[in-house]
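K.L.:
A structural model of the following input is requested.
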Amino acid sequence: MLWLRCCGLTQLLSFRSASTISQLSRLISAAVSPNPSFAVEDYLVSTCGLTRAQALKASAKLSHLKSPSKPDAVLAFLAGLGLSAADVAALVARDPLFLCAKVEKTLAPNVAELTGLGLSLSQIARLVSLPSVTFRYRSIVSTLEYFLPLFRSSENLLRALPRAGGSILGSNLERVVKPNVAFLRECGLGACDIARLCIPTPSLLSISTERIRTAVACVEGLGVPRGSRMFKHALQVVAFLSEEKITTKVEHLKKTFKWSDAEVGIAVSKAPKLLTMSIESLQRRSEFLISEVGLEMTYIVYRPAMLMYSLEGRLRPRYYVVKFLKENGLLSRNRDYYSAVKITEKEFVEKFICPHKDAAPHLADDYGAACRGEVPARFSFT
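P.N.:
Alright, predicted model coming up:
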């Protein structure tokens, strides 16, 4: 088996000097040998772990291979780096030409330089496994050299890349990424702000600067000024919505909650993700909060976060508990509903359930049932 023949390649884990790369060359030469009857499709199935269908598709890009020596060397490199057989199969199926990469001139030097930038071998292995990451090119090093300080740490960058599908690594640094970063700084965002903005939405760096400028103008038009605490959150949302969708959602908010343009601006400035919620989910929450709970429209304007909480798992069950406690004289009738909704589950139980275990011993069970979508008899009021 190739993996057994390459066991001596554990020295790949050092990758820290030119002498190590020379040792790698000698180890690979000893581990592999030409095969005059080499069949690419069979090799992809038996050695790389691809399915027959995957191998048939991949082999079209590898028809020039007449020997397993080069792919064997690449597989030896990947094994030494710590990739699992499943990771290797996925990588080869996605990018068959990776098997033609030059270990000595490209792959090993990439690892050496990336460890020099502070990445661990396990992090490099994760990087190699990511879709759309072109590790078989030397340019990956200079690209990461720019992005690492931007994202503040290698772990932050590795968390962000899957969300972008690796697209930011393929974006032109000089024409796209750097102008975008410069404009974000013009908007008053510091290094930490940009990192926090781009970790969840890294694609923001790869869209056109003109699109970001349009998004910023839209955010400001919604009443969220540059420099405000919610500016970067609103930008995350608006940058990937069309003007038509934003207009439609704003009109729906005005119609559903009878809000003015100014009130929509207040609500969106406090909870920008309102613009990503479906019309149906907003409608259901408005009907419950206004018709059943009896909240005023203006009350919701200044507390729009409640519209993003789960109706079945949070809003409704907690309302039942609060109403039960008030009806039975266990809670002041002046106690604000939102104060019970905004806190964590643990805090809610500690403040609204546990103190009443003697006066209302079934309250915890009833609350649990309400969270499952049931309405216990004790929560039915006339």
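K.L.:
switch to C-alpha atoms for all contacts and neighbour counts from now on
P.N.:
Will do.
K.L.:
Hmm, L282 and L307 touching each other?
P.N.:
Yes - look at L307 against L282 with Cα atoms under 8 Å: they come within range, at 6.9 Å.
K.L.:
Which of those two has more residues huddled nearby?
P.N.:
Ranked by neighbour count (other Cα atoms under 10 Å), L307 and L282 place L307 first, with 21 against 17.
K.L.:
Count the residues that sit near the residue nearest to that one when sequence neighbours are not counted.
P.N.:
In space, and not counting its chain neighbours, L307 is closest to R285: 6.3 Å by Cα to Cα, 6 or more residues apart in numbering. Look at R285: counted by other Cα under 10 Å, it has 20 neighbours.
K.L.:
Let's see this one next, to set against the first:
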Amino acid sequence: MTIYICKSLISLSLKNSSHLNKTPICLLSLRFFSSSPRTPIAVADYLLNRHKFSTETASKVSSIVKYVKRPEETDSILSFLQESGFSDSHLELLIKRMPRVLSANLERTIKPKIKFFQDLGFSSSDSAEIVSSNPWILTTSVDNRLGPSILALKSVLGSNMDDVSRILKKSGRLLTFDLVKTLIPNVDFLKSCGICSSQIARCVCTYPTTFTLKPTKIRECVKRVDEMGIDRKSKLFLHAIRAISSMTKENWELKLELLKSLGFSEDDILSVFRRQPKVFTVSDRKIKEITQLFLSTGKCDISYVVNNPDLLCRSVENKLKPRLRVLEVLESRNLLLKMPSLGTVCRITDKKFFEKYVLPYSNEVGELFVVKKTSLKAEICA
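P.N.:
Model prediction:
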């Protein structure tokens, strides 16, 4: 094949001698071979053998992208990210979530975004965590979206970049929203409702995506919360907005129907919402399971659940069931002088529960609390 090419080049040179007086045959030959495309490498082989990625990552990425077309350029991308503070776990997470990073333009797409976070004062590890968890940031414009959105967050939270960093590590996809058109008008409206800036800032830190809703949606939610009788000065007002905004009206109606089927009256439902709006963000399965769990003890009725709605937000398997089972055994063996309030028992810390209801009766109930026992004993002894 090589001989054939060379003969073809010589023949061409005889026909175009004037042109080749300027360009030697050997240079034409070099140009021919250097312009031939590099051989692509199968993604799985590239990740496993060339960069020692996990089998899981290689398998997932190769199901989306089959080949690395320019291995040397992809090497440069991975090297740059490593030099910028990305650990192996960051890189694995990044390419699993966005395999096309492997073929991105390093100079135009990746470097400007990393530099953007560095210039703002983010640490290398924070930048890596934010980008790897939400790699869509790499496709977002610095000037039109990232920069204005960061400024919007800072205007609400203050100049403390630690708060901004915490929010973005928790929900980096915030930067894919236009916060100038959502966050800012929503915050301004809530302030006009009499809600203080510090309370809004705390809620932004806890539930940031709520503030990415359209301003018309937030206004509608405020109206509904007002109609349900929660005072705007109450700390629960913003939580109520978040609860209502998290579901469609159809899902809201389904939640009401569920509560009614469990024995809650309309007044009970309103009372639960006013006391603990968060209940309405809990899954239907969990609400049903916890309600039935307390009713099955024979020690409380629906009114007890209504008066202690925060119990509906507790962990069933890790907190409620083990504790109620311990109390059941202690009571059946007459080891309790006085039956404690179920609400109190379910609210105290694991350490206090262990010290009061498990440690003194370890022979009777120790095995029921074995999951928590080891760590709690170590904590107590310390």
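K.L.:
returning to what we had before: how close does the residue in structure 2 that the residue nearest to L307 of structure 1 lines up against get to D301 of structure 2?
P.N.:
Aligning on TM-score structural alignment places R285 of structure 1 opposite I290 in structure 2. Distance check for I290 of structure 2 against D301 of structure 2: by Cα to Cα, to the nearest Å, it reads 12 Å.
K.L.:
V316 of structure 2 now?
P.N.:
18 Å.
K.L.:
Same question for R202 of structure 2.
P.N.:
From R202 of structure 2 to D301 of structure 2 the distance is 35 Å (Cα to Cα).
K.L.:
again, but for F116 of structure 2
P.N.:
57 Å.
K.L.:
Repeat that for S341 of structure 2.
P.N.:
13 Å.
K.L.:
can you check V61 of structure 2 too?
P.N.:
Taking Cα to Cα, one finds V61 of structure 2 at 53 Å from D301 of structure 2.
K.L.:
number of nearby residues for the counterpart of S120 of structure 1 in structure 2?
P.N.:
Following TM-score structural alignment, the counterpart assigned to S120 of structure 1 within structure 2 is S123. Using other Cα under 10 Å, S123 of structure 2 has 15 other residues around it.
K.L.:
Now do the helices in the stretch 201-350 of structure 1.
P.N.:
209-221, 231-238, 243-257, 261-270, 279-286, 297-301, 316-327, 337-341, 345-348 (DSSP state H, counting those that start in this stretch).
K.L.:
With structure 2 overlaid, report how far the last one is off on average.
P.N.:
With mean Cα distance after the TM-score superposition for structure 1, helix 345-348 of structure 1 departs from structure 2 by a mean of 1.1 Å once superposed.
K.L.:
so where in structure 2 does that helix end up aligned?
P.N.:
Under TM-score structural alignment, the match for helix 345-348 of structure 1 is residues 350-353.
K.L.:
For R173 of structure 2, give me its contacts.
P.N.:
N134, W136, I137 (Cα atoms under 8 Å, 6 or more residues apart in numbering).
K.L.:
any idea how far the second one lies from R108 of structure 2?
P.N.:
By that I understand W136 of structure 2. 15 Å.
K.L.:
Tell me the buried residues in the match of helix 345-348 of structure 1?
P.N.:
K351, F353 (16 or more other Cα atoms under 10 Å).
K.L.:
now do stretch 311-322 of structure 1
P.N.:
Going by 16+ other Cα under 10 Å, stretch 311-322 of structure 1 has these buried residues: L311, R314, L315, R316, P317, R318, Y319, Y320, V321, V322.
K.L.:
any chance of those residues in JSON lines, with distance to T276 of structure 1 too?
P.N.:
JSON lines is the format used below for the buried residues of stretch 311-322 of structure 1 (distance: Cα to Cα, whole Å):
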{"residue": "L311", "distance to T276 of structure 1": "16"}
{"residue": "R314", "distance to T276 of structure 1": "20"}
{"residue": "L315", "distance to T276 of structure 1": "19"}
{"residue": "R316", "distance to T276 of structure 1": "22"}
{"residue": "P317", "distance to T276 of structure 1": "24"}
{"residue": "R318", "distance to T276 of structure 1": "25"}
{"residue": "Y319", "distance to T276 of structure 1": "25"}
{"residue": "Y320", "distance to T276 of structure 1": "28"}
{"residue": "V321", "distance to T276 of structure 1": "29"}
{"residue": "V322", "distance to T276 of structure 1": "29"}
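K.L.:
Let's check: the centremost residue of structure 1 is which one?
P.N.:
R163 (4.3 Å; Cα atoms, centre = their mean).
K.L.:
okay but that one is in contact with P202, surely?
P.N.:
Yes - assessed by Cα under 8 Å, R163 of structure 1 is found in contact with P202 at 7.0 Å.
K.L.:
circling back to that earlier point, D268 of structure 2: which of the contacts of R173 of structure 2 is nearest?
P.N.:
The shortest approach to D268 of structure 2 among those belongs to N134, at 41.1 Å (Cα to Cα).
K.L.:
Look up how far A243 of structure 2 lies from the residue lying closest to that closest one once chain neighbours are set aside.
P.N.:
Of all residues not flanking N134 of structure 2 in the chain, G172 sits nearest, at 5.5 Å (Cα to Cα, 6+ apart). Taking Cα to Cα as the measure, G172 of structure 2 falls 21 Å from A243 of structure 2.
K.L.:
can you check F369 of structure 2 too?
P.N.:
F369 of structure 2 is 33 Å from A243 of structure 2, by Cα to Cα.
K.L.:
can you check V65 of structure 2 too?
P.N.:
39 Å.
K.L.:
which of the two has more neighbours?
P.N.:
Each of V65 of structure 2 and A243 has its neighbours counted (other Cα under 10 Å); A243 has more, 22 against 15.
K.L.:
quick one: contacts for that one?
P.N.:
P277, K278, F280, T281.
K.L.:
now do 10 Å
P.N.:
With contact set as Cα atoms under 10 Å, 6 or more residues apart in numbering, A243 of structure 2 has these partners: 210, 221, 225, 237, 252, 273, 276-282.
K.L.:
Dump those into TSV; add distance to S375 of structure 2 as well.
P.N.:
Shown next, in TSV, are the contacts of A243 of structure 2 (distance: Cα to Cα, whole Å):
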residue	distance to S375 of structure 2
T210	36
C221	43
V225	42
F237	37
W252	40
F273	36
Q276	31
P277	33
K278	30
V279	30
F280	33
T281	31
V282	28
